[in-house]
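In: Provided below for reference: sequence and predicted model.
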Amino acid sequence: MEQDNQIFGIRAIIEAIEAGKDIDKVFIQKEANGELMNELTKTLKKNNVNFSYVPIEKLNRLTKKNHQGAIATIAPISFVSMETLVEDVLAKKEKPLFVILDQLSDARNFGAIIRTAVCCGADGIIISKNGAAPVNGDTVKTSAGAVFNIPICKVDHIKDAVFYLQGSGVTTLGATEKAEQEIYDVDLNVPIAIIMGSEDKGINPSVLKIIDVKAKLPMFSVIDSLNVSVACGAFLYEAIRQRR
């Protein structure tokens, strides 16, 4: 992890959050306590900043400096609001293409999806504030720098993003092996948001209930699923094929 993308020390992290810095994630030492640490956790929760408790060994690997039990990573990009993203894109395009990632947790998968999304001309990527893969050095490297070429926004809940897009006339399509129809039977030549789930659990059941369309990829093996970045690529390129 790049030292330039780190903030260490409890008070420094609190001040960075209150100053409006784009904090990607905060790592807090397990079982750490004290008045200042309690203030930090309250600030994190109040501002919906993604954080997790980790062993001190992990913190010591991230930096050799005095971290006081807390290290924050700063995103190398600035996030945009979902409302701004959707409004700006709809003002310019009749058939936008968005990607929603529901609890995707691997930074390298995230980076690979970003790279493919940029290559396919996607208009933006939407992720959740909590539980999502970090936008860090691995993400930037795997995306081959594409992370700087597409708007990314964070939302409190993926369901909120789905409702907002639906209200804006965008069809929401979930990639799931539970679907009855294949992606090749779905009309993608419309305003659409493709939703990909986490590596292990797929799309959250509560999200599946509210999306417009579900689709799957055909599988011809005892292996019943693809890597999420590969599956996302297949969905995106089918959208491109239909729109050509």
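Out: Received, thanks.

In: from here on, just use CA atoms for contacts and neighbour counts.
Out: Noted.

In: check which helix or strand covers the residue lying closest to residue 233 once chain neighbours are set aside.
Out: The spatial neighbour of residue 233 that comes closest, neighbours along the chain excluded (CA to CA, 6 or more residues apart in numbering), is residue 116 at 6.2 Å. Assessed by DSSP states H and E, residue 116 sits inside helix 107-119.

In: so which elements touch that helix?
Out: On a contact count with 3 or more CA pairs under 8 Å, 6 or more residues apart in numbering; DSSP states H and E, helix 107-119 meets helix 137-142, helix 228-243.

In: and the residue nearest the centre of this structure?
Out: Centroid-nearest residue in the chain: residue 127, 3.1 Å away (criterion: CA atoms, centre = their mean).

In: show residues contacting whichever strand or helix holds that residue.
Out: Per DSSP H and E: residue 127 is located in strand 124-128. Residues outside strand 124-128 that contact it (CA atoms under 8 Å, 6 or more residues apart in numbering): 82, 85, 97-103, 114, 150-158, 161.

In: show me which of these are buried.
Out: Listed as buried from the contacts of strand 124-128 are 82, 85, 97-103, 114, 150-155, 158, 161; burial here means 16 or more other CA atoms under 10 Å.

In: comparison target below:
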Amino acid sequence: MDKKDLILGKNALREAFAAEIRIQKIFISETLDKEDMKELLKLAHQHKVPILKVAKQKLDRLSRSNHQGVIGLNSAIPFYQSQNLVDNILFHGKNPALCVCDGITDVRNFGAIARSAEIFGLHGIVIPQKDSAPVNSESIKASSGALLSLPVCREKNLVHSIKQFKKMGLSILCASEKAEKNIRDLDLNKSIAIVLGSEGTGVSREVLNEADELAKIPQIGSIASLNVSVAAGIFFYEWMLQNQNELNERK
């Protein structure tokens, strides 16, 4: 993590909020007195910035400077409200196409997924506030700058957001090795959210329960699975092939 992405101490964080600096999340030591943090917690709640309680040793690893038990992570980009983004796309007569990252914490994988999403024409990427790779200089570099132009939506409750997408007419497609259908066999020419899970556990059970369809990538070799960013590129490419008419109108 780049040190310039960090905001150290309570006073610095208060000043950052006052200056309207974008903050992605705040780490606080488990040993801090909650009463001492009352003002900062209120500011974080007002600005919808997640608070993560961690061991003091983790804060020490992030920075050797005096952090007072509190470290904020700078947000390198503005975050969008997913429902507003979808509404805007629908208003312009387009079928929204979103990538939803469920538990993808590796910065390089996240950056590569964003890069593919931008290249193949998706409208945005949705991540949870917790259990997600940070949007920082490292992930922006891994995305080759795609995260600077592709709208990113950060949601407190991913399942709730997916339910809202369904109400707005989006079909929820989850990538799963256990799926019976191949991605090539599905109709992707519609409003859609493509959900990708972590390499370790895949899409979470709660999100799978909201899926309209599951799909896998056909394979010939014996290796169990593809890297999630590679799989994402294949899913997005197939979506692009089925939506050429709309994509041609953007050019």
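Out: Received the coordinates, thanks. Computed from a predicted structure; not experimentally measured.

In: re the thing from before, now the residue nearest to residue 233 of structure 1: how far from residue 214 of structure 1?
Out: Applying CA to CA, to the nearest Å, the value for residue 116 of structure 1 to residue 214 of structure 1 is 21 Å.

In: from residue 112 of structure 1, how far off is the closest residue to residue 217 of structure 1 other than its chain neighbours?
Out: Among residues not flanking residue 217 of structure 1 along the chain, residue 182 sits closest, at 5.6 Å (CA to CA, 6+ apart). The gap separating residue 182 of structure 1 from residue 112 of structure 1 is 23 Å, by CA to CA.

In: which one of the two is surrounded by more residues?
Out: residue 112 (23 against 15; other CA atoms under 10 Å).

In: strands of structure 2, start to end?
Out: Using DSSP state E, the strands found in structure 2 span residues 6-8, 23-29, 51-54, 70-74, 97-102, 124-128, 152-155, 171-175, 192-197, 213-215.

In: with distance to residue 229 of structure 2 added, can I get these in TSV?
Out: Output for these, formatted as TSV (distance: least, CA to CA, whole Å):
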stretch	distance to residue 229 of structure 2
strand 6-8	27
strand 23-29	23
strand 51-54	27
strand 70-74	24
strand 97-102	11
strand 124-128	13
strand 152-155	17
strand 171-175	12
strand 192-197	9
strand 213-215	16
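
In: list the contacts for the closest residue to residue 218 of structure 1 other than its chain neighbours?
Out: Nearest-residue entry for residue 218 of structure 1: residue 182, 6.6 Å, with adjacent residues in sequence omitted and distances by CA to CA, 6+ apart. When contacts are counted by CA under 8 Å, 6+ apart, residue 182 of structure 1 touches 215, 216, 217, 218.

In: just the buried ones from the residues you listed?
Out: Using 16+ other CA under 10 Å, the buried members of those are 215, 216, 217.

In: would you turn the residues you listed into TSV with distance to residue 35 of structure 1?
Out: Below are those laid out as TSV (distance: CA to CA, whole Å):
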residue	distance to residue 35 of structure 1
215	50
216	50
217	52
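
In: neighbours around residue 139 of structure 1, how many?
Out: Look at residue 139 of structure 1: counted by other CA under 10 Å, it has 25 neighbours.

In: state the distance from the residue lying closest to residue 231 of structure 2 once chain neighbours are set aside to residue 227 of structure 2.
Out: Leaving aside its chain neighbours, residue 231 of structure 2 sits nearest to residue 217 (7.5 Å; criterion: CA to CA, 6+ apart). Relative to residue 227 of structure 2, residue 217 of structure 2 is positioned 12 Å away (criterion: CA to CA).

In: cool, and residue 36 of structure 2?
Out: 44 Å.

In: now do residue 28 of structure 2
Out: For residue 28 of structure 2, the distance to residue 227 of structure 2 - CA to CA - is 33 Å.

In: tell me who's in contact with the nearest residue to residue 184 of structure 1 once chain neighbours are set aside.
Out: Once flanking residues are discounted, residue 184 of structure 1 sits nearest to residue 238: 7.2 Å by CA to CA, 6+ apart. Residue 238 of structure 1 makes contact with 183, 184, 188, according to CA under 8 Å, 6+ apart.

In: residue 43 of structure 2 contacts residue 17, correct?
Out: Yes - with contact defined as CA atoms under 8 Å, residue 43 of structure 2 reaches residue 17; the gap is 7.4 Å.

In: touching, residue 123 of structure 1 and residue 97? I think so.
Out: Yes - taking CA under 8 Å as the definition, residue 123 of structure 1 is a contact partner of residue 97 at 5.6 Å.

In: any idea how far residue 164 of structure 2 is from residue 15 of structure 2?
Out: Counting by CA to CA - residue 164 of structure 2 and residue 15 of structure 2 are separated by 35 Å.

In: neighbours around residue 241 of structure 2, how many?
Out: Neighbour tally, residue 241 of structure 2, other CA under 10 Å: 13.

In: what lines up with it in structure 1?
Out: Under the alignment (TM-score structural alignment), residue 241 of structure 2 maps onto residue 241 of structure 1.

In: repeat for residue 185 of structure 2
Out: Using TM-score structural alignment, residue 185 of structure 2 lines up with residue 185 in structure 1.

In: now for that match: which residues touch it?
Out: No contacts exist for residue 185 of structure 1 under CA under 8 Å, 6+ apart.
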